[in-house]
Structure formats: C-alpha cells, structure tokens
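1. Just need the structure, nothing else, for what follows:
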Amino acid sequence: MQDTLDELAAWLDAPKYEVGVMLYEKHLGTGFLLAMLKKGPDDYNRQKLREALEAKHEQLSAEHQARQSAYPQPLVSSLEQAKRLMDERTILKERMRNQFNSGVTESEELKGWAFRILAIKDELDTIYGRRNFYDQHGYLPEVAAVDAELAPEELVTRRLTLRTYITRYSKKLRGALSEEQMQTYTQKLAQYQSELHTIEMQLDALTRIGST
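-> Presented below is the predicted three-dimensional model:
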C-alpha cells in the first residue's frame, strides 16, 4: 500500500496526463471513465483524472492510517527506531558532505561513517520489510530458521518451493474445511510465508553485497 501511496502522491505533485491515465488503469481498473480518459487530455478529462486519483489517494491514506493504529507494539517500536536511524543517517551524510567540501576525501572517520550508513540501510530494509509483511498478511513474520550454509542458488530453489507451497495452501484455505483443517493450513501458510520473507531478505542482502 505504501508504494501505491507514494506513486499517487508523486503524480499529484507533478501530474503528467499519460502517466495519470496509466495509474488510473492500474489502481482503479476499467470502465467508462477510463475509456473517456484514453481519448486524450482536455480540461474536463484532466480535472476528472485528478479528482479520481486524489480520491484514491485519500482512501488509501485513511486505510493506511487505520492499519497503522492497529500495528502491534513491537512493530510500532521498530518504526520509531527507523525514524531515529534515518535521522542518524542524515547527520552522517551531512558530516561526510562537509568533509568532502573541505577537501577531505579519505580518512578512517569517513570510512566508518560510510560503513555505518550501509548498516543503517540494512536495518531499515529489515524494519520496513517486516512492516510490509504485516501490511500484506496481517501478522509479523516469525523468525524462520534458514540454514546459514545454503548457497545463493539453493536459496533461490527454496524460494521457488516456498512460493509453490504458499499457492497450494492458499488454495486449500479457499475450500470447504473443518475447523481443524483450517487451523492446520493457516499455521502452515504462516510458516511458509515467514520463511519466504527470511529467505528474500537474505537474497536481497547477498545482492547488495555483490553490487558493492
């Protein structure tokens, strides 16, 4: 949801008609208004497009705020920590900029700041990854046990397997089930979703390491 909010907010700040029509189709679907918008820009269509995307942004903002108010305390604490981390990162970047402007381009202090900024990014990715997981599934991912010795290609294989399991159990839960089956399948699905989240975080970390 946050990505959609950011996308809509960016368009509302700098509206481009063609991009707006694509956003309308992506987030509001098809219908008479879309067909009319696709005929091209004029004052009426521009107004209708802006009204529609503003309304969608307001709707999603309200839903997002309502969801945030229901966040569990561990997630709230993590998000507060994320704000402090972003403040720290801003300060470190400003210090580095001041050093560069004064002609200092290499020093142990600069190196330490650079590594700390990278570490903060990893921490923020973890925090916001957990938030996104909660937004999608309605619960926080468990700390899934993943073999630390698995090679990247084995992690990719396991990810594909988990996606298959998640699809399978999601379909099972849409069927007619007893209360016991519902509980078992729900637990299995949560387990696989948590493990998938952990593996995807590991793969993201490996990708970042490989690109440095």
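
2. When you work out contacts or count neighbours from here on, use the C-alpha atoms and nothing else.
-> Noted.

3. any idea which residue sits dead centre in the protein?
-> Taking CA atoms, centre = their mean, the centroid of the chain lies closest to Asn132, which sits 4.8 Å from it.

4. immediately after the host helix or strand of it, which helix or strand?
-> Using DSSP states H and E, Asn132 maps to helix 108-137. Next in sequence after helix 108-137, counting helices and strands by DSSP H and E, comes helix 152-173.

5. Now the second one, please; I'll put the structures next to each other:
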Amino acid sequence: MEEKIIEEITAWLENEMYYEGVQLYQKYGSNAYLKKFFNDGTENHRRNLLTTELKELLTATVATVTAKEAARPDVVQILMREAGSLMDERTALKERARLIIERKIDTEAELSEIVLRIMQGINPRLDEIFGLRDFYDANGYLPETAAVAVQSVSELINRRNTLRTYLSRTAKKGSPKRQLWQSELFGIEQKLKTLEDAVQD
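-> Sure, this is the predicted structure:
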C-alpha cells in the first residue's frame, strides 16, 4: 500500500494535473473537509494547497516505510538486499537484450539465456522474496524454515550467478574448468531447490 502511494504521488508531482491530484487525495487523504474543498474548484489557492497536502502525505509515507524497513529483522533485510541485486541484474539483462534486438546482433543463444535467466531465475526468486516480506509485514515473523534458509540461499545464489557467468563467457572459447563449473552449478541448483521448497512448505 505505502509503495503504491509513494509511486503514484511521485509520478503526479512531475506534472501536477489538478484533477488527477484530487483523485489521489480522495484515495489516500484523510481530511474529509479537504476532499470536498478540492472538488469544489480549481483556483490557485486550491491547487497550491493540494500540492502541499500531497507532498506532506508523500513525506509521511516515506517515513513510515523507512521506519518499517529499519524495524525488520536482519534476515528480512538480507532478503531485501538480495531483491535489490536481482532487480539490478534484471535491468542490466533487459538493457542487454534490447541492444541485441535493436542492433540485430547474431547472438540468439545469448538472448535465449537472458530470457531464461529472467523468467526462470530472477522473477520467481523475487516473487518468493516479496512473498516472505509481505508475510513478515502481515504476521510479524517469517515461516520457521525461512530464517534458517535465508543466508544459505543468498550465498548459494551469488555463487550460482558467478558460475553461470563463467559458463556463459566460455561457451564459445571453451575452458578446462567448464566441466567442474557445470558440476558445481548442478549441485548448487539442487540445494537451492531443496531450500526454496522448505521455505514454501
């Protein structure tokens, strides 16, 4: 909810279309008098007050989110840092895919790898992380196995990503270590599946 408020008010402040702002205040504001006041006209004093009220609402909401994030236990903060890294990786991969498509680079295999990484690796893990975060925010605790698994999952994912990078970079040139990396990657993916199944159960 708070993230939605922040996103919508921040976007509105870029253009400050009056009636869109009125709708935001109707949705998120708490003062019944002001809700009617903003609906009754478009004069400058109403516009200025609407901007002030929405900025104050944005500031208060950001403060609430910041306090909530700071109060979360270490395991949840580890998860959120992992989510941040995954979102950065996804952004970089999408940019790479865009360049491949626009420049018609003959790297169809790389494009397929990017799609698979995003659809089968990053997105499901982000869904899991945000699900755990929402569970904690709603209940004040994580599922029993989640706290134990978080650190292991984070470390394993970092190593898995490193191995995938090694394998991708040596796909054409080859390397005497490829077989070793593939074997380690397979073992890590099995461990991750076991840990993630435990978190979901």
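
6. what TM-score comes out when they're superposed?
-> Scored by TM-score structural alignment, normalised by the length of the second structure, the superposition of the two chains gives a TM-score of 0.64; 146 aligned residues with a CA RMSD of 2.3 Å.

7. re earlier: how far away from the center of its chain is the helix holding Asn132 of the first structure?
-> The gap between the average C-alpha position of helix 108-137 of the first structure and the chain average comes to 13 Å, counting by CA atoms, centre = their mean, to the nearest Å.

8. Can you tell me which helices and strands that helix packs against?
-> Under the contact criterion of 3 or more CA pairs under 8 Å, 6 or more residues apart in numbering; DSSP states H and E, helix 108-137 of the first structure touches helix 73-101, helix 179-211.

9. Asp43 of the first structure: which of those is closest?
-> For those, the distance to Asp43 of the first structure is smallest for helix 73-101, at 41.0 Å, taking CA to CA.

10. Give me the buried positions along the closest one.
-> Leu75, Ser78, Leu79, Ala82, Leu85, Arg89, Leu92, Lys93, Met96, Gln99 (16 or more other CA atoms under 10 Å).

11. That one packs against which elements?
-> Here helix 73-101 of the first structure touches helix 108-137, going by 3+ CA pairs under 8 Å, 6+ apart.

12. quick one, the helix it packs on and helix 179-211 angle?
-> Using axes from the mean of the first three to the mean of the last three CA atoms, to 10 degrees, one finds that helix 108-137 of the first structure and helix 179-211 are set 150 degrees apart in direction.

13. Buried by neighbour count: which residues of helix 108-137 of the first structure qualify?
-> For helix 108-137 of the first structure, the neighbour count (16+ other CA under 10 Å) marks 110, 113-114, 117, 120-121, 123-127, 129-135 as buried.

14. now stretch 37-53 of the second structure
-> Judged by neighbour count (16+ other CA under 10 Å), stretch 37-53 of the second structure contains these buried residues: Phe38, Arg46, Arg47, Leu50, Thr51, Glu53.

15. Output these in CSV; the columns should cover distance to Gln179 of the second structure and secondary structure.
-> Rendered in CSV, the data for these read as follows (distance: CA to CA, whole Å; DSSP: H, G, I helix; E, B strand; the rest coil):
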residue, distance to Gln179 of the second structure, secondary structure
Phe38, 67, helix
Arg46, 69, helix
Arg47, 66, helix
Leu50, 63, helix
Thr51, 61, helix
Glu53, 61, helix
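
16. Pull up the gap between the residue nearest to the centre of the first structure and Arg95 of the first structure, please.
-> Using CA to CA, to the nearest Å, one gets 31 Å for the distance from Asn132 of the first structure to Arg95 of the first structure.

17. Have a look at how far, on average, the helix or strand in which Thr66 of the second structure is found is from the first structure.
-> When elements are defined using DSSP H and E, Thr66 of the second structure is found to belong to helix 44-71. After superposition onto the first structure, the average distance of helix 44-71 of the second structure to its aligned residues comes to 0.8 Å, using mean CA distance after the TM-score superposition for the first structure.

18. Could you dump the helices and strands packed on helix 108-137 of the first structure into CSV with distance to Glu63 of the first structure added?
-> Converted to CSV, these look like this (distance: least, CA to CA, whole Å):
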stretch, distance to Glu63 of the first structure
helix 73-101, 17
helix 179-211, 23
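
19. Looking at these, which is nearest to Arg163 of the first structure?
-> Counting by CA to CA, Arg163 of the first structure lies closest to helix 179-211 out of these; the figure is 7.6 Å.

20. now the angle between helix 152-173 and the closest one, please.
-> Comparing the axes of helix 179-211 of the first structure and helix 152-173 via the same axes, to 10 degrees yields an angle of 150 degrees.

21. And helix 179-211 of the first structure, what does it pack against?
-> The elements that helix 179-211 of the first structure packs onto, with contact taken as 3+ CA pairs under 8 Å, 6+ apart, are helix 108-137, helix 152-173.

22. can you tell which of these is closest to Tyr71 of the first structure?
-> Where these are weighed against each other on CA to CA, the nearest is helix 108-137, at 8.3 Å.

23. Map Asp127 of the second structure across to the first structure for me.
-> Superposed on the first structure with TM-score structural alignment, Asp127 of the second structure falls opposite Asp125.

24. same deal with Thr59 of the second structure?
-> When the first structure is aligned by TM-score structural alignment, the residue opposite Thr59 of the second structure is Glu58.

25. ditto for Val150 of the second structure
-> Across the two structures, Val150 of the second structure finds no equivalent in the first structure, going by TM-score structural alignment.
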